[in-house]
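*Asks:* Sequence first, then the predicted structure, then my questions.
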Amino acid sequence: MNAFASLPLPEALPLVEPAVQQQRGLSGRLSLARRAIGPLSIVAAWVIATTAGWVDPSILPSPPALAEGFGQLWTEQNLPGQIALSLGRALGGGAIGAVLGLSLGVAAGLSRIGEELFDASLQMLRTVPFLALVPLFIVWFGIGEFPKLLLIALATMFPMYLNAYAGVRNVDRKVIEAMRSFGLNGYRLVGEVVLPLALPQIFTGLRFSLGVSVLVLIAAEQINASAGLGYLLNNAQTYQQVDVILICIGIYALLGLGADLIVRALERVFMPWRANIAVR
């Protein structure tokens, strides 16, 4: 007879995973609630001020009036199409600028020759206000889509360049020398060691770049735009339509928030360990 047959069976261990998942779900809901406190407080103050008549409706329309104006824009001005056009401009120009900034930043960070070729010129150009380039781009490239995309790309290139350059230069030399001692050199060293270690600052540059692309979009759409949010904003300014101006500003803000959420999602994919860095 087996001697182990008479031994008592161990009690089943409690399941920990459901409790962990429940705790994570509760933490996520609390985080969402804390994030919503600020916007909801602003909306509550706005409703109270307009309902009580403390603010002139011609200066700040009430939420129902703004909702009515939004409905008119949606049906009469094809608001979804205008948003899609502006979003395409921001993403197109921002993608071009981010790729250029990343390439130049990595080149200048890895090579002394690259730094000597690019850094001084880019540091000089980034101090030029992009609004000052609008009339110049009109003279050079006309009033089509190209100067709009070029203006957005130029403005978004510099944040990515600065962060990519700093990220590459801040990689620990001891790590690089250790990888070289294991026979890792050239493009493999850059792709498998340098760029992964520089990812935090590269994503910081991407976040700044996409945010700047939305900011510059407003200026870019001043170049004789016949459609887009900038077009609606110019018409609203001409006819003093405060509700349309506020709606366009709100949409610009949502576009900026969307760009930030895209970068956060990419960070969770490429750098999942950063989600657990926060102390509380």
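*Replies:* Thanks, I have the structure now. Residues are numbered from 1 along each chain as shown.

*Asks:* make it CA atoms for all contacts and neighbour counts henceforth
*Replies:* Noted.

*Asks:* ok, now which ones touch S62?
*Replies:* Contacts of S62 were listed using CA atoms under 8 Å, 6 or more residues apart in numbering, and they are 46-47, 50-51.

*Asks:* swap the cut-off to 7 Å and go again
*Replies:* With contact taken as CA atoms under 7 Å, 6 or more residues apart in numbering, S62 is in contact with 47, 50.

*Asks:* How about the one 4 residues further on?
*Replies:* For L66, the contact set (CA under 7 Å, 6+ apart) comprises D243.

*Asks:* let's see it at 8 Å
*Replies:* Taking CA under 8 Å, 6+ apart as the criterion, L66 is in contact with 243-244, 247.

*Asks:* what's the answer for F70, then?
*Replies:* Going by CA under 8 Å, 6+ apart, F70 touches 244, 247.

*Asks:* same deal with W46?
*Replies:* Counting by CA under 8 Å, 6+ apart, W46 has contacts 62-63.

*Asks:* Comparison target, given below:
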Amino acid sequence: MTTLTDIARPRQSSTLAEAPVSLASDERPLAKRLGPGRRRQGAAALGPLVLLAAWVAGSASGVLDPRTLSAPWTVVTTTAELVADGRLQSNLAVSTQRAGLGLLLGILFGAALALVSGLSRVGESLVDGPVQIKRAIPSLALLPLLILWLGIGEPMKVITITLGVFVPIYIQTHSGLRGIESKYVELAQTVGLSRAAFVRKVILPGALPGFLLGLRFAVTAAWLSLVVVEQINSTSGIGYMMELARTYGQTDVIVVGLVLYGLLGLLSDGAVRLLQRRALSWQRTLNS
């Protein structure tokens, strides 16, 4: 097991300490211009609205062939019909359940492996190598093997999503664990914190930004994996609805499914970003 000092890698700060004060003051305006700053209300919706406007204009002018891409008003009508007969709700519920279960398992699995690898040299030797190998192999490339092992039922679909989720959770959480600044380690040793207290009060809060960043990647990976697995001999879900529409040449239903996937991804990413702002508010307090 590593000592408290081994958990964090010290960062070089002498260069910053020796920098002239005038340099720091000169760079402040540049940092304000180039920094992310605070986004205005509704700024995140600007891109999708521009895309929607281009879609409407292309359909109204005849540039977009309705056989190639259905018009927005056709998609709205088709959505209303799917809602009226209950198909949309039932397939959406199944897809959300699959993605949610795979995401939950992937988060638990990836976070557990990151803790084992990040808090122990032995654990890192045993865990990090296999995870990096899995990182180099796309989860979808494992589909033929998973189908042979598990068949084409729900376990195969959930495990495929889990495999796509746990890698970004592991990578970012492990990076957060190893990126704890050495001054916090020294402070913990000075006040005599036990290893358990050090992990609970320093390591886990310090790794939280990395975990939440990994969660953003993981949410996207969950929906990407879901798109594929639902089109493999499924009998329910948004992907099944789209595959069935492809068989009958129903472009409007396919577009409805694509819009749903896009909205689900956008909303889930927005939820994680909101969680980031709430959970990491202490960082802004320390930096101010």
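*Replies:* Right, received. Where do you want to start? Remember, predicted model here, so these are calculated numbers, not experimental data.

*Asks:* now, which of the contacts of L66 of the first structure lie within helices?
*Replies:* Mapping those onto helices (DSSP state H) picks out 243-244, 247.

*Asks:* of all those residues, which comes closest to P135 of the first structure?
*Replies:* The shortest distance between P135 of the first structure and any of those, using CA to CA, involves V244 and amounts to 26.4 Å.

*Asks:* The closest one -> the second structure?
*Replies:* Alignment note: V244 of the first structure maps to V253 in the second structure; criterion TM-score structural alignment.

*Asks:* Its match touches A245, doesn't it?
*Replies:* Yes - the pair V253 of the second structure / A245 is scored as a contact, 6.1 Å apart, by CA atoms under 8 Å.

*Asks:* So for these two, which sits in the more crowded spot?
*Replies:* The residue with more neighbours, out of V253 of the second structure and A245, is V253; 23 against 17, by other CA atoms under 10 Å.

*Asks:* got a list of what the more buried one touches?
*Replies:* If a contact means CA under 8 Å, 6+ apart, then V253 of the second structure has 75, 78-79, 241-242, 245 as its contacts.

*Asks:* Quick one: the helices in the stretch 101-250 of the first structure, in order.
*Replies:* Along the stretch 101-250 of the first structure, counting by DSSP state H, counting those that start in this stretch, helices occupy 112-125, 134-141, 145-169, 173-181, 186-189, 195-220, 229-238, 242-270.

*Asks:* For those helices, state which one has the densest average packing.
*Replies:* helix 145-169 (a mean of 25; mean count of other CA atoms under 10 Å).

*Asks:* Would you check the span in the second structure matched by that helix?
*Replies:* Mapped onto the second structure using TM-score structural alignment, helix 145-169 of the first structure covers residues 154-178.

*Asks:* average distance between that stretch and the first structure?
*Replies:* Its aligned residues in the first structure lie a mean 0.6 Å from stretch 154-178 of the second structure after superposition (mean CA distance after the TM-score superposition for the first structure).

*Asks:* how far is that stretch from where the chain is centred?
*Replies:* Taking CA atoms, centre = their mean, to the nearest Å, one finds the center of stretch 154-178 of the second structure at 10 Å from the center of the full chain.

*Asks:* Now do the contacts for E124 of the second structure.
*Replies:* For E124 of the second structure, the set of contacting residues under the criterion of CA under 8 Å, 6+ apart consists of 116-118.

*Asks:* I meant to write I247 of the first structure there.
*Replies:* Taking CA under 8 Å, 6+ apart as the contact definition, I247 of the first structure lies against 66, 70.

*Asks:* and the gap between it and F203 of the first structure?
*Replies:* With the distance defined as CA to CA, to the nearest Å, I247 of the first structure ends up 30 Å from F203 of the first structure.

*Asks:* how about the nearest residue to T50 of the first structure, chain neighbours excluded?
*Replies:* Of all residues not flanking T50 of the first structure in the chain, S62 sits nearest, at 5.4 Å (CA to CA, 6 or more residues apart in numbering).

*Asks:* Quick one: map that neighbour onto the second structure.
*Replies:* Pairing criterion TM-score structural alignment: the partner of S62 of the first structure within the second structure is identified as A71.

*Asks:* before we move on, what about G211 of the first structure?
*Replies:* Under the alignment (TM-score structural alignment), G211 of the first structure maps onto T220 of the second structure.

*Asks:* Its match and L266 of the second structure, how far apart?
*Replies:* According to CA to CA, T220 of the second structure and L266 of the second structure sit 9 Å apart.

*Asks:* cool, and V199 of the second structure?
*Replies:* Distance check for V199 of the second structure against L266 of the second structure: by CA to CA, it reads 34 Å.

*Asks:* Let me see the contact set for S139 of the second structure.
*Replies:* Under the criterion of CA under 8 Å, 6+ apart, the contact partners of S139 of the second structure comprise 160, 163-164.

*Asks:* mind running it again at 10 Å?
*Replies:* For S139 of the second structure, the contact set (CA atoms under 10 Å, 6 or more residues apart in numbering) comprises 146, 159-165, 167, 221, 225.

*Asks:* Pull up the aligned stretch in the second structure for stretch 109-122 of the first structure.
*Replies:* Alignment note (TM-score structural alignment): stretch 109-122 of the first structure is matched to residues 118-131 of the second structure.

*Asks:* in the longest helix along the first structure, what counts as buried?
*Replies:* In the first structure, ranked by residue count with DSSP H as the criterion, the top helix is helix 17-51. With burial defined by 16 or more other CA atoms under 10 Å, the residues of helix 17-51 of the first structure counted as buried are 46-47, 50.

*Asks:* Would you tell me what the next helix or strand after it is?
*Replies:* helix 63-76 (DSSP states H and E).

*Asks:* Right, I'll leave it there.
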